[in-house]
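A.B. asks: sharing a model that was predicted from the sequence below.
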Amino acid sequence: MIDNHTFPANWGIFPVIFRIGKLEVSSYSFFVLLGLIVGLSVYFLLARRYKQASENSFYVVVAGVVGGILGAKLPYWIFNYQVIVENYPNIGPILSGRTITGGLIGGTLSVIYIKRRLGITDKKGNLFAPAIAIGVAIGRLGCFARGCCYGEPTTLLCGVNFGDDVLRHPTQLYETVFFIGFFIYSLIRIKSAPPGFLFYALMNSYFILRFFEEFIRYNDQFFWGLSFFQYISIVAVVFINLKQYLEKTQHHGRLLSTKR
């Protein structure tokens, strides 16, 4: 699999955002951390505003963050284990490389697990959606600055040279625009949307976008002309819609039982 997180010298738009003495702070790490902080802040601000803050919220958020971090790292570790082994004991390759698809899936599965484990039934999806959207939008700026997750060569005016004198699709910015748009949409709909609707809408729309985006992303074909992340996107969309359907069916069944 193509490693989009190992770079030649002078690669990226501005890989180092600032220096403190001899310490270099990478743009990638800076924007990922900033996105996490802003995303969490948005979630807790919305929870307080709409009076949905609770002790359960804390456990769900922690599960989502931990699951998201592990999910974001796991695909990179699996597909680049040789790089990790060859560079041992250097932990640089272990810490580098993340994937948003893995983060979203890992975070979602962790939240599902902790809610079932603790018997939490209240839905916070409409609060999570804008928080995730703005967090990822900011994080993708780090990908753009570092020059990872880039696209195929293009002749369009939006093409960007990441360091090899080839104009490429800035797929990182495409996603930033998408997530900012969804963030605005979710804030508009947060009062009127049914419980959990915005989260399902975010996941569905992103994985559909990611499926088609992969055709212009610089990635290996995995099987039948599709990339690994296209198959992940298909599975994710099926899982999300199946879960949403089952929840609606169960809710409808409970309403019928109550009426009887």
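C.D. replies: Cool, got the structure.

A.B. asks: please count neighbours and contacts with C-alpha atoms only from this point.
C.D. replies: Noted.

A.B. asks: isn't residue 83 up against residue 91?
C.D. replies: No. Residue 83 is beyond contact range of residue 91, at 10.7 Å (criterion: C-alpha atoms under 8 Å).

A.B. asks: tell me which of those two has more neighbours.
C.D. replies: Neighbour totals were compared for residue 83 and residue 91, and residue 83 leads with 14 against 11 (other C-alpha atoms under 10 Å).

A.B. asks: this is the comparison structure:
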Amino acid sequence: MPVETHEIFTGLGLGVAAAVFAVETHRRGRHDPRLWYLVAGALTGGAVFARIGTWLQHLRLGDNAGLAQQWLYGNRSILSGLLGAYAGVLVAKRLCGYTEHSGDLFAPAVAAGMAVGRIGCLLTELPGTPTGGRWGITLTAEAAARIPGARVGVPLHPSFAYEIVFHLLALGALVLLRDRVTRPDALFTGYLAGYAIFRFGVEFVRGNQVVADGLTRPQWFLLCCAPLLAWRIWKLNGRVKVR
């Protein structure tokens, strides 16, 4: 599909996420207008980190693109975008003085938005590595010509379809648990932990470049972030109950 398809579904994903967030705030009776400052912080942090987060491609700093070139032409990463969105919410809370937990509002919104946004990736990016399964995606010569490294006539893992299914299942679980988990911030932490584990595994059939020890850059990024996520889970240990 044309590259613009990716941007269209990214926009749709953001719209769906905003709609789900609004529904959740209304359903929970949380009408504090400062919540929308948190949304602005998430969007700003996510946009900046998604683009800049892929800057460090090589250990030798001089081999990487300049920051201006990276911003204009660099790849985007959903993983660094999520980290930036999380940081953006924390900064926005400090600036506007909002002290309540907001993970229960963001978790289903992010899951729904990711499910929609990844449709654009499925239609425009390299599907994955070769697979012998019938469910594989076989690219035509015309389609493969638009995607660097793509192979023609070989069934490929639909890795983005796997991810869409994950986010839909996660959304269902979050809806079921949203009124049963006693700590609202635990919902978002659990979602991030589940996605990190899933993403690390699906990378093996994603088709991204292997850079060291059989792992891709997203996998190394996840390993670097693992201590922070583990610390967050440890902080919640023993404080979360499911009614």
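C.D. replies: All right, it came through fine. This structure is a prediction, so every number in the text was calculated from the model and none was measured.

A.B. asks: where in the second structure does stretch 31-46 of the first structure fall?
C.D. replies: Across the second structure, the stretch matching stretch 31-46 of the first structure (TM-score structural alignment) is residues 9-24.

A.B. asks: what are the ranges of the strands in the stretch 51-200 of the first structure?
C.D. replies: Remark: strands assigned in the stretch 51-200 of the first structure by DSSP state E, counting those that start in this stretch are 160-161, 167-168.

A.B. asks: of all those strands, which lies closest to residue 225 of the first structure?
C.D. replies: strand 167-168 (20.7 Å; C-alpha to C-alpha).

A.B. asks: run the chain-centre distance for the closest one.
C.D. replies: Centroid displacement of strand 167-168 of the first structure relative to its chain, using C-alpha atoms, centre = their mean, to the nearest Å, is 24 Å.

A.B. asks: can you check stretch 144-159 of the first structure too?
C.D. replies: Put simply, stretch 144-159 of the first structure sits 19 Å off its chain's centre (C-alpha atoms, centre = their mean).

A.B. asks: now do stretch 115-128 of the second structure
C.D. replies: So, by C-alpha atoms, centre = their mean, the centroid of stretch 115-128 of the second structure is 12 Å from its chain's centroid.

A.B. asks: report the buried residues of stretch 68-87 of the second structure.
C.D. replies: For stretch 68-87 of the second structure, burial by neighbour count (16 or more other C-alpha atoms under 10 Å) applies to 70-71, 74, 76-87.

A.B. asks: now swap in stretch 10-21 of the second structure and tell me
C.D. replies: Neighbour-count burial for stretch 10-21 of the second structure [16+ other C-alpha under 10 Å]: 10-18, 20-21.

A.B. asks: what does stretch 203-213 of the second structure give?
C.D. replies: Burial within stretch 203-213 of the second structure, assessed by neighbour count using 16+ other C-alpha under 10 Å, is assigned to 203-208.

A.B. asks: distance of the residue nearest the centre of the second structure relative to residue 114 of the second structure?
C.D. replies: With distances taken as C-alpha atoms, centre = their mean, residue 78 lies nearest the centre of the second structure, 4.3 Å away. Per C-alpha to C-alpha, to the nearest Å, residue 78 of the second structure is found 9 Å from residue 114 of the second structure.

A.B. asks: between these two, what contacts are shared?
C.D. replies: By C-alpha atoms under 8 Å, 6 or more residues apart in numbering, residue 78 of the second structure and residue 114 have no common neighbours.

A.B. asks: counting by contacts, list what the longest helix seen in the second structure packs against.
C.D. replies: Ranked by residue count and defined by DSSP state H, the top helix of the second structure is helix 4-27. If you count contacts as 3 or more C-alpha pairs under 8 Å, 6 or more residues apart in numbering; DSSP states H and E, helix 4-27 of the second structure packs onto helix 103-124.

A.B. asks: so the helix it packs on aligns onto which residues of the first structure?
C.D. replies: Under the criterion TM-score structural alignment, helix 103-124 of the second structure matches residues 125-146.

A.B. asks: average offset between that stretch and the second structure?
C.D. replies: Comparison of stretch 125-146 of the first structure with the second structure after fitting gives an average deviation of 0.5 Å (mean C-alpha distance after the TM-score superposition for the first structure).
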